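>>> Mind folding the following:
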Amino acid sequence: MSFLDKAKAMIDKHEDKVDAALDKIGDEVDRRTGHKHSSKIDKGVEEIKKRTGPTR
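Predicted coordinates for the structure are as follows:
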């Protein structure tokens, strides 16, 4: 099993934790940019969640 396969398996196994971390990261980026790009950040976080979800 390659490193990438292991990473994908880990993400699938802990999807709820990965999603929570992505939300926290998005919130922090939003805060640091002064909430000027909130909708774009939210859209980006949601897109990443789709790509890391079980239906990749």
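>>> drop to CA atoms for contacts and neighbour counts, all remaining ones
Will do.
>>> Do you have the helices of the chain handy? List them.
3-13, 15-32, 38-52 (DSSP state H).
>>> neighbouring contacts of the first one?
Okay, so that is helix 3-13. Applying CA atoms under 8 Å, 6 or more residues apart in numbering, the contact partners of helix 3-13 are V18, T52, G53, P54.
>>> Which positions within that helix qualify as buried?
I11, D12 (16 or more other CA atoms under 10 Å).
>>> now do stretch 9-25
For stretch 9-25, using 16+ other CA under 10 Å, the buried residues are I11, D12, E15, V18, D19, L22, D23.
>>> One more sequence to fold, the one below, so I can look at both together:
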Amino acid sequence: MGFRESLRARLAPARDKVSDLASQHGDRIGQGLDKAARAVDERTNGKYSERIDAGRGKAKDAIDRMSQQDGDGGGTPGA
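Now for the predicted structure:
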């Protein structure tokens, strides 16, 4: 077994736990991301609004992918 396969085997329980949490609490996580993005945007006086929105969107997409993996039976994440 190579290093990569060994690492995946060791991280599988953590990945499964994160997927479970993402599927159970995805809406609350999304609300937290929105709240954090608003706070950062206010503190930077809107200077980085586009970047903040892009980052928030990517984080929400990642949460969605993790919650969908839970239903797939723990498929391999994309490369």
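>>> TM-score for the pair, please.
The TM-score (TM-score structural alignment, normalised by the length of structure 1) is 0.82; 56 aligned residues with a CA RMSD of 1.7 Å.
>>> re the thing from before, give the PyMOL command for selecting the buried subset of the contacts of helix 3-13 of structure 1.
In PyMOL syntax, the buried subset of the contacts of helix 3-13 of structure 1 is picked out as below (16+ other CA under 10 Å):
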select buried, resi 18+52+53
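>>> Would you mind giving the contacts of helix 3-13 of structure 1 as a markdown table with distance to K36 of structure 1 added?
What follows is the contacts of helix 3-13 of structure 1, written out as a markdown table (distance: CA to CA, whole Å):
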| residue | distance to K36 of structure 1 |
| --- | --- |
| V18 | 25 |
| T52 | 26 |
| G53 | 28 |
| P54 | 31 |
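>>> Please identify which pair of the buried residues of stretch 9-25 of structure 1 lies farthest apart.
D12 and D23 (16.7 Å; CA to CA).
>>> And A21 of structure 1, what's its match in structure 2?
Using TM-score structural alignment, the partner of A21 of structure 1 in structure 2 is G32.
>>> In contact with that match, which residues?
With CA under 8 Å, 6+ apart, G32 of structure 2 has no contacts at all.
>>> let's see 10 Å
Taking CA atoms under 10 Å, 6 or more residues apart in numbering as the criterion, G32 of structure 2 is in contact with G26, R38.
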